[in-house]
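Colleague: sequence unknown, structure follows:
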């Protein structure tokens, strides 16, 4: 009854703070935030901490990727320098091999030219020898023919015995 009388007395002309619904809404609002605020604050901070941890992890991963990229770039630069050095060595070796092949080809050419020259000289000498032999053979044939003709003329005229005697007389001089 006190509550009813109090409620009836308040309606008679006095308005109290406790009878105002806005007050109770504000009190409920504050109680809600007091009770739920801790939970909400905890959830919000956990969510922000997770987001901070994710960002920190992403930054660490980015730093690791950057370090890996720099390491890969350094290795690629080193490999490129090594490849350039090897390419220079290969080019130098190819030039030296080309020079050796050129010198060998020149030597082979000189040898071939000398061999052909010698073959030509041998053929010339062989041709000269053959020509000389043909000239001698022809001279012998001509001399024999002339001798036969001369002998026929002289032998036919009776000089045969005189020539044989003369040849026998000259034999001891020619043998010794």
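Modeller: Noted; the coordinates are in hand. Just so you know, these numbers come straight off a predicted model, no measurement behind them.
Colleague: contacts and neighbour counts: CA atoms only from here.
Modeller: Noted.
Colleague: How many residues are close by residue 91?
Modeller: 12 (other Cα atoms under 10 Å).
Colleague: can you tell me the helix or strand for it?
Modeller: Following DSSP states H and E, one finds residue 91 within helix 21-156.
Colleague: immediately after that helix, which helix or strand?
Modeller: Downstream of helix 21-156, the next assigned helix or strand under DSSP H and E is helix 160-175.
Colleague: For the helix holding residue 91, enumerate the helices and strands it packs against.
Modeller: Here helix 21-156 touches no other helix or strand, going by 3 or more Cα pairs under 8 Å, 6 or more residues apart in numbering; DSSP states H and E.
Colleague: Compute the inter-axis angle for that helix and helix 160-175.
Modeller: Compare the direction of helix 21-156 with that of helix 160-175 by axes from the mean of the first three to the mean of the last three Cα atoms, to 10 degrees and you get 130 degrees.
Colleague: Could you tell me how far the most centrally placed residue in the chain is located from residue 123?
Modeller: Residue closest to the mean C-alpha point of the chain, counted by Cα atoms, centre = their mean, is residue 87 at 6.9 Å. Remark: distance between residue 87 and residue 123 (Cα to Cα, to the nearest Å) = 52 Å.
Colleague: what about versus this one:
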């Protein structure tokens, strides 16, 4: 053993071992502190990520509800618009039919008036022709004495025809 105590390699080994042990003890706290800090940071990051994931899921659920509500509202609006369009179409058809009936009645009334007017014109023309023809016939067949007799007779019957 004495030889071992004088051997420099032995003392270098012991010094190196002692140095490593002391450095390990001193560095152990720092290394473990760093590792603990890093572990704490990782845990914090994981918790933050988990919280963000939960918030993201809540937001996703909220937006999905909003989308469903918006889709239901859009379907309701479309259904109401279709119903309103149907009502407008029915109203327009009823108004069109009413207008057509009114126009047909106006045309029928106008045709009736035109027919009555034509009949009146024809009667007036026929009466005028009859008067002219009668006057011509009377003028051709009656002499002055017959003409005087007709005038006297018309004058006599005039007061009775006036009542």
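Modeller: Okay, I see it. It should be emphasised that the depicted structure is a prediction, and the values quoted were computed from it without experimental measurement.
Colleague: TM-score, when you put one on top of the other?
Modeller: Scored against TM-score structural alignment, normalised by the length of the second structure, the superposed chains reach a TM-score of 0.90; 163 aligned residues with a Cα RMSD of 1.8 Å.
Colleague: Mean distance between the helix holding residue 91 of the first structure and the second structure after superposition?
Modeller: After superposition onto the second structure, helix 21-156 of the first structure lies on average 1.3 Å away from the residues it aligns with, using mean Cα distance after the TM-score superposition for the first structure.
Colleague: corresponding residue for the residue nearest to the centre of the first structure in the second structure?
Modeller: Matched by TM-score structural alignment, residue 87 of the first structure corresponds to residue 74 in the second structure.
Colleague: same deal with residue 98 of the first structure?
Modeller: Aligned partner of residue 98 of the first structure by TM-score structural alignment: residue 85.
Colleague: what about the alignment partner in the second structure of residue 37 of the first structure, neighbour count?
Modeller: Counting by TM-score structural alignment, residue 37 of the first structure lines up with residue 24 in the second structure. Look at residue 24 of the second structure: counted by other Cα under 10 Å, it has 13 neighbours.
Colleague: how near is residue 24 of the second structure to residue 17 of the second structure?
Modeller: Counting by Cα to Cα, the gap from residue 24 of the second structure to residue 17 of the second structure is 10 Å.
Colleague: try residue 98 of the second structure
Modeller: As judged by Cα to Cα, residue 98 of the second structure and residue 17 of the second structure stand 115 Å apart.
Colleague: Kindly report the same for residue 157 of the second structure.
Modeller: Taken as Cα to Cα, the span from residue 157 of the second structure to residue 17 of the second structure is 173 Å.
Colleague: same deal with residue 47 of the second structure?
Modeller: The gap separating residue 47 of the second structure from residue 17 of the second structure is 42 Å, by Cα to Cα.
Colleague: repeat for residue 63 of the second structure
Modeller: Distance from residue 63 of the second structure to residue 17 of the second structure, counting by Cα to Cα: 65 Å.
Colleague: Then residue 38 of the second structure?
Modeller: 29 Å.
Colleague: show me the contacts for residue 46 of the first structure.
Modeller: Contacts for residue 46 of the first structure (Cα atoms under 8 Å, 6 or more residues apart in numbering) come out as none.
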